[in-house]
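[1] Sequence first, then the predicted structure, then my questions.
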Amino acid sequence: MTTLDVVRIDDPADERLADYNSLTDVVLRSKHEPAKGLYIAESSTVIRRALAAGHRPRSFLMAPKWLDSMSDVIAETGAPVYVAEEPLLKEITGFHLHRGALAAMHRPPLPGVHELLSAARGGAGARRVVILEDIVDHTNVGAGMRACAALGVDVVLFTPSCADPLYRRAVRVSMGTVFQVPWTRIDPWPEGIQALHDHGFQVAALALEDDSVSLDDLVADPPEKLALVLGTEGDGLKARTIAECDLTVRIPMTGGVDSLNVASAVAVAAWATRVPPADS
């Protein structure tokens, strides 16, 4: 049996903990993580899913009580395990670590859009794609990814200004499904929509335009390959984006409500347009 490389920590300023300092500072982490090629996985569930997806850990950080339950999954990695009492962990990270453990993970290189679209469905090619434009809330990114994983979306594409799907909160909210659904950045945007057209996709913008068709109408005669584009929490999709899409679609609503939270809209639209199991 492989022996864990356990390092007891009693100094929050220990230079070996640089990856874990000030995790609550969103601005710092959003710039720091991509630049250093790392991201933070939080909770035993998320760490297990990251490792199962082939991601490589730099190190682990946890309270002593989590060592036994995590030993099976981290023993073969060879990465150091930093262990500290819970008050010290809070001082290091800036928050109460109540979800088991943290892991600093090497950030894998992003694949290209054409590569993902071609490789989906065992090489048969993607049929359902979700594109998120400029979503800045990490919770919405994580919840949207979880919905895509649950509802059969083949590929998720993020515009250049969209929040980082590998930010700690986004990964946590996604319950690790960010490692399950293939995703990458689509750049340039919205000119990158041409890549979807090259692969035979009909691209639908979810927007409240005068010529928007009902989601019910789209579902009644769905295209074989469909990409759904959803926009920011406040302003929705940019006019240039809508102009590049093939059609605009609205979700029918009642009660005087004209829009949904973007993660909820992803779930509704992905469920309604999902590929029937018999055709999978």
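    That came through fine. Small disclaimer: the values here were computed from a predicted structure and weren't measured.

[2] going forward, measure contacts between C-alpha atoms and count neighbours the same way
    Noted.

[3] In contact with Ala143, which residues are there?
    In this structure, Ala143 makes contact with 170, 173-174, 263, judged by CA atoms under 8 Å, 6 or more residues apart in numbering.

[4] Can you tell me the SS state at it?
    helix (DSSP: H, G, I helix; E, B strand; the rest coil).

[5] Which parts of the protein are strands?
    For the chain, applying DSSP state E gives strands covering 6-8, 38-42, 57-62, 81-83, 101-106, 128-132, 155-158, 183-185, 202-206, 213-214, 226-230, 247-250.

[6] can you list those strands in TSV and add mean neighbour count and distance to Val268?
    Shown next, in TSV, are the strands of the chain (neighbours: other CA atoms under 10 Å; distance: least, CA to CA, whole Å):
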stretch	mean neighbour count	distance to Val268
strand 6-8	14	45
strand 38-42	26	28
strand 57-62	23	35
strand 81-83	22	41
strand 101-106	23	32
strand 128-132	25	12
strand 155-158	24	15
strand 183-185	22	20
strand 202-206	24	11
strand 213-214	16	13
strand 226-230	24	11
strand 247-250	22	11
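
[7] Any chance of JSON lines for these, columns distance to Asp68?
    Below are these laid out as JSON lines (distance: least, CA to CA, whole Å):
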{"stretch": "strand 6-8", "distance to Asp68": "12"}
{"stretch": "strand 38-42", "distance to Asp68": "17"}
{"stretch": "strand 57-62", "distance to Asp68": "11"}
{"stretch": "strand 81-83", "distance to Asp68": "12"}
{"stretch": "strand 101-106", "distance to Asp68": "12"}
{"stretch": "strand 128-132", "distance to Asp68": "39"}
{"stretch": "strand 155-158", "distance to Asp68": "36"}
{"stretch": "strand 183-185", "distance to Asp68": "33"}
{"stretch": "strand 202-206", "distance to Asp68": "47"}
{"stretch": "strand 213-214", "distance to Asp68": "53"}
{"stretch": "strand 226-230", "distance to Asp68": "43"}
{"stretch": "strand 247-250", "distance to Asp68": "50"}
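
[8] let's bring in a second model and compare:
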Amino acid sequence: VVVLVGIANHDNVGSIFRNAAAFGADAVLLDATCCDPLYRKAIRVSVGAALKIPFASFTDTAGFTTMLARRGFEQFALSPRGKTDIRDAQRSERLALYLGTEGEGLPDDLLASLHDVRITMAEGFDSLNVAAASAIALHHFSARAILGKV
């Protein structure tokens, strides 16, 4: 599943839904600060994926992460400050990928409670657009599953 925290830009939400559908995510989960994925612009950018992929909202992020952990989800936070290169991240059958808003990223307390991973880039660049980063991360995790490298 893809978990969005604080993503208020309809273009980014629509693109992430499109990427989630393209790479086989089971659902997109949004915290209360995210914009509406059913807003016309988000639907258009998602090329309709926002109408096809299941989604739900949550309000208590700490309680939500605890609930996913109890249900056996490995939880990864994508961050430019991540300790582990995403290529070295161990995949799980039940995986939650957390994405935060551009600029601020995910809250520090949330990052501290999850496996934080980064996309290594060329020197001089420290971050990507959240939608582009989601495509890379989702491709990584789905490609590993498709190739049987779990």
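    Ah, there it is. None of these values were measured; they are calculated from a predicted model.

[9] Any idea what the TM-score comes out to?
    For these two chains in superposition, a TM-score of 0.91 is obtained (TM-score structural alignment, normalised by the length of the second structure); 147 aligned residues with a CA RMSD of 1.7 Å.

[10] between the contacts of Ala143 of the first structure, which is nearest Trp271 of the first structure?
    Ala263 (12.3 Å; CA to CA).

[11] Keep only the contacts of Ala143 of the first structure that stay in contact in the second structure.
    Shared with the second structure under both residues aligned by TM-score structural alignment, their matches' CA atoms under 8 Å, the contacts from these are 170, 173-174, 263.

[12] Weed out the non-buried ones from these.
    Among these, those classed as buried by 16 or more other CA atoms under 10 Å are 170, 173-174, 263.

[13] contacting residues for the aligned partner of Ser79 of the second structure in the first structure?
    Using TM-score structural alignment, the partner of Ser79 of the second structure in the first structure is Ala207. Shown in contact with Ala207 of the first structure (CA under 8 Å, 6+ apart): 230, 236-237, 242, 248-250.

[14] can you rerun that using 10 Å?
    When the contact criterion is CA atoms under 10 Å, 6 or more residues apart in numbering, the partners of Ala207 of the first structure are 213, 229-231, 236-239, 242, 247-251, 259.

[15] Could you tell me which helix of the second structure is the longest one?
    Longest helix in the second structure by number of residues (criterion: DSSP state H): helix 130-146.

[16] Mind giving me the packing neighbours of that helix?
    helix 10-22, strand 74-78, strand 95-100, strand 115-118 (3 or more CA pairs under 10 Å, 6 or more residues apart in numbering; DSSP states H and E).

[17] Buried residues, the longest one. List them.
    So the one you mean is helix 10-22 of the second structure. 10-21.

[18] Just give the number of residues close to the residue mapped onto Asp88 of the second structure from the first structure.
    Counting by TM-score structural alignment, Asp88 of the second structure corresponds to Asp217 in the first structure. If you count neighbours by other CA atoms under 10 Å, Asp217 of the first structure ends up with 11.

[19] Is it correct that Asp217 of the first structure is in contact with Leu247?
    No - counting by CA atoms under 10 Å, Asp217 of the first structure stays clear of Leu247, with 11.9 Å between them.

[20] Can you tell me what Cys148 of the first structure aligns to in the second structure?
    So Cys148 of the first structure corresponds to Ala20, using TM-score structural alignment.

[21] out of the strands of the first structure, which comes closest to Met70 of the first structure?
    Closest approach to Met70 of the first structure among the strands of the first structure (CA to CA): strand 101-106, 8.5 Å.

[22] can you name the residues of the second structure that the closest one overlays?
    Against the second structure, strand 101-106 of the first structure falls on no residues (TM-score structural alignment).

[23] what angle do that strand and strand 57-62 make?
    170 degrees (axes from the mean of the first three to the mean of the last three CA atoms, to 10 degrees).

[24] just checking, what packs against strand 101-106 of the first structure?
    Looks like strand 101-106 of the first structure contacts helix 26-36, strand 38-42, helix 44-52, strand 57-62, helix 67-74, strand 81-83 (3+ CA pairs under 10 Å, 6+ apart).

[25] and with 6 Å instead?
    With contacts defined as 3 or more CA pairs under 6 Å, 6 or more residues apart in numbering; DSSP states H and E, the packing partners of strand 101-106 of the first structure are strand 38-42, strand 57-62.

[26] What distance do you get for Thr45 of the first structure to Glu244 of the first structure?
    39 Å (CA to CA, to the nearest Å).

[27] you'd agree Leu38 of the first structure is up against Arg58?
    No - applying CA atoms under 6 Å as the test, Leu38 of the first structure and Arg58 come out as separate, 8.4 Å apart.

[28] what touches both of the two?
    Residues touching both Leu38 of the first structure and Arg58 (CA atoms under 6 Å, 6 or more residues apart in numbering): Met105.

[29] need the buried ones among the kept ones among the contacts of Ala143 of the first structure in JSON lines with distance to Glu33 of the first structure, can you?
    Formatted as JSON lines, these follow (distance: CA to CA, whole Å):
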{"residue": "Ala170", "distance to Glu33 of the first structure": "13"}
{"residue": "Val173", "distance to Glu33 of the first structure": "18"}
{"residue": "Ser174", "distance to Glu33 of the first structure": "18"}
{"residue": "Ala263", "distance to Glu33 of the first structure": "24"}
